[in-house]
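Asker: sequence and predicted structure are below.
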Amino acid sequence: MCSGGFAKCLGITLIPLAIISFLCNILLLFPGGKPAEKNEDITDEAWFFGGILGSGVLMIFPALVFLGLKNNDCCGCCGNESCGKRFAMFFSIIFAGVGLLGAGYSFIVSAVAINRGPKCLVASNNTYIYPFHGGDYLSNKTLWSECSGPEDIVTWHLTLFSMLLIIGLVQVVLCGFQVINGLIGTIFGDCCGCCGGGD
């Protein structure tokens, strides 16, 4: 497969992942699927916007660049027919780096949120706090009863942040592939040729 064609496949994959990440982060602002009474009742990591900014907005730009590489028709400079393609592939490495930063940010925020646990209403003092410490609730489900509200907040928190964690990891891998693909395309050019040289 051509380096440009491979990049297009990566772009097609990154778009839906970015949209899902965006939606997951939005849902985290509604603990248990319901509007919070106060912003302070929402888990802090939801406000870091790892899914909206990191795996969402910052991933859209690399995805669009990758999608355009297959159709790039910059076919000449300095008498070298493949120069434009090589420059485009080099340019994609920079955007892949942006994608790596965004996905890495989302991954780290999600990992911290999972380890910390959700902010929830604790019946003993009727306030919103973080009742879990150091991920202890992950291996001991009986601790979940410490959260009296919102309903199913632990499941809600774990499901959405786990999705963001996995999506962030997948995006890191895909952007990493594009860094390698971009280097190959920069050094060797597009194997499919240029200016209508084939697909």
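Answerer: Here it is on my side, so go on. Numbers count the residues shown, from 1 in each chain.
Asker: going forward, measure contacts between C-alpha atoms and count neighbours the same way
Answerer: OK.
Asker: buried sites along stretch 31-43?
Answerer: 31-32, 41-43 (16 or more other Cα atoms under 10 Å).
Asker: what does that stretch rub up against?
Answerer: Under the contact criterion Cα atoms under 8 Å, 6 or more residues apart in numbering, stretch 31-43 has outside partners 27-30, 118-120, 128, 150-153, 156-157.
Asker: hold the first one in mind and look at this next one:
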Amino acid sequence: MCSFGFARSLGFALIPLATCCIVANILLFFPGGATNYVQDNHVSLFPWLFMGIGGGGIAVFLPAAVFLSMGKCASNWVTDSCAMCGSVLASLVGLAGSAYCFVVSMLGLLKGPYCFTSLGWAYPFDDDTAGSYLFDRDRWIKCIQPVNVVEWDVTLLSILVGLSVLEFIILFLQLVNGMVNAVCRPCCYKQEYSLNA
């Protein structure tokens, strides 16, 4: 069985995930679709860390491109092993990006949104223990503007957390696949050669 086909299918799976991460990160700049908050610098710190654009997006597009370019099975073990080693390195880059996206998105969820409160612009849930505001919707009214900013941030950050977990799983699968094939494929070729000799 050719492991390159498996790698290509994983590459195809990563493209929509990375695209959705980029879109979710961009939407965090525009709560409720309004553009004035980013212009007035009244947006949370977390979108500016580009966890979805750089981490879950660009850093995941790289391994996706590598996996898709692997094509059909090569004809000799040297080429196969080099291709698999390249996919392992690309997987490591993607794993780092998806892990970064996960960590920053989780921190954003725990800290809560930056919004206008009765005391001015602030992070009103910053003093909460471990994001307890997430389970108490009655406290969300602390954020006066942007309208529904808590729902907006929680939804998009949760999407980024979920997507980054899926990306991490897919990239880990290819990391294992690449390592096993880079090590085992030369042995298989040698066995085939000795059987044919």
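Answerer: Yes, it's here. If you're wondering where the values come from, they're calculated on a predicted model, not measured in any experiment.
Asker: report the two of the contacts of stretch 31-43 of the first structure separated the most.
Answerer: 27 and 128 (18.5 Å; Cα to Cα).
Asker: stretch 84-99 of the second structure aligns to what range in the first structure?
Answerer: Per TM-score structural alignment, the counterpart of stretch 84-99 of the second structure in the first structure is residues 89-104.
Asker: for stretch 45-52 of the second structure, same thing?
Answerer: Counting by TM-score structural alignment, stretch 45-52 of the second structure corresponds to residues 44-51.
Asker: and the matching stretch, end to end?
Answerer: Counting by Cα to Cα, to the nearest Å, you get 13 Å between the two ends of stretch 44-51 of the first structure.
Asker: look up how far residue 101 of the second structure lies from the residue nearest to the spatial centre of the second structure.
Answerer: Central residue of the second structure (Cα atoms, centre = their mean): residue 56, 2.8 Å from the mean position. From residue 56 of the second structure across to residue 101 of the second structure, the span is 5 Å (Cα to Cα).
Asker: shared neighbours of those two, which are they?
Answerer: Contacts common to residue 56 of the second structure and residue 101, judged by Cα under 8 Å, 6+ apart, are 160, 164.
Asker: pull out the buried residues from the match of stretch 84-99 of the second structure.
Answerer: 89-93, 95-104.
Asker: got the contact list for the closest residue to residue 105 of the second structure other than its chain neighbours?
Answerer: Sequence neighbours aside, residue 157 is the residue nearest to residue 105 of the second structure in space, at 5.4 Å (criterion: Cα to Cα, 6 or more residues apart in numbering). Residues counted as contacts of residue 157 of the second structure (Cα under 8 Å, 6+ apart) are 24, 105-106, 108-109.
Asker: may I ask which of the residues you listed has the most neighbours?
Answerer: residue 105 (29 neighbours; other Cα atoms under 10 Å).
Asker: what is the helix or strand it falls within packed up against?
Answerer: Per DSSP states H and E: residue 105 of the second structure is located in helix 77-111. Applying 3 or more Cα pairs under 8 Å, 6 or more residues apart in numbering; DSSP states H and E, we find helix 77-111 of the second structure packed against helix 59-69, helix 149-196.
Asker: so of those helices, which one's packed in deepest?
Answerer: helix 59-69 (a mean of 23; mean count of other Cα atoms under 10 Å).
Asker: average gap between it and the first structure?
Answerer: Compared with the first structure after fitting, helix 59-69 of the second structure deviates on average by 0.6 Å (mean Cα distance after the TM-score superposition for the first structure).
Asker: quick one: that helix to helix 149-196, angle?
Answerer: Between helix 59-69 of the second structure and helix 149-196, the angle formed by their directions is 30 degrees, by axes from the mean of the first three to the mean of the last three Cα atoms, to 10 degrees.
Asker: centre of the chain to helix 59-69 of the second structure, how far?
Answerer: 13 Å (Cα atoms, centre = their mean, to the nearest Å).
Asker: list the contacts of the nearest residue to residue 104 of the second structure once chain neighbours are set aside.
Answerer: The shortest distance from residue 104 of the second structure to any non-neighbouring residue, by Cα to Cα, 6+ apart, is to residue 51 (6.3 Å). For residue 51 of the second structure, the contact set (Cα under 8 Å, 6+ apart) comprises 25, 97, 100-102, 104-105.
Asker: okay if I get those residues as TSV plus distance to residue 182 of the second structure?
Answerer: Compiled in TSV, those are given as follows (distance: Cα to Cα, whole Å):
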residue	distance to residue 182 of the second structure
25	36
97	23
100	27
101	28
102	29
104	33
105	34
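Asker: just give me the closest of those to residue 161 of the second structure.
Answerer: residue 102 (5.1 Å).
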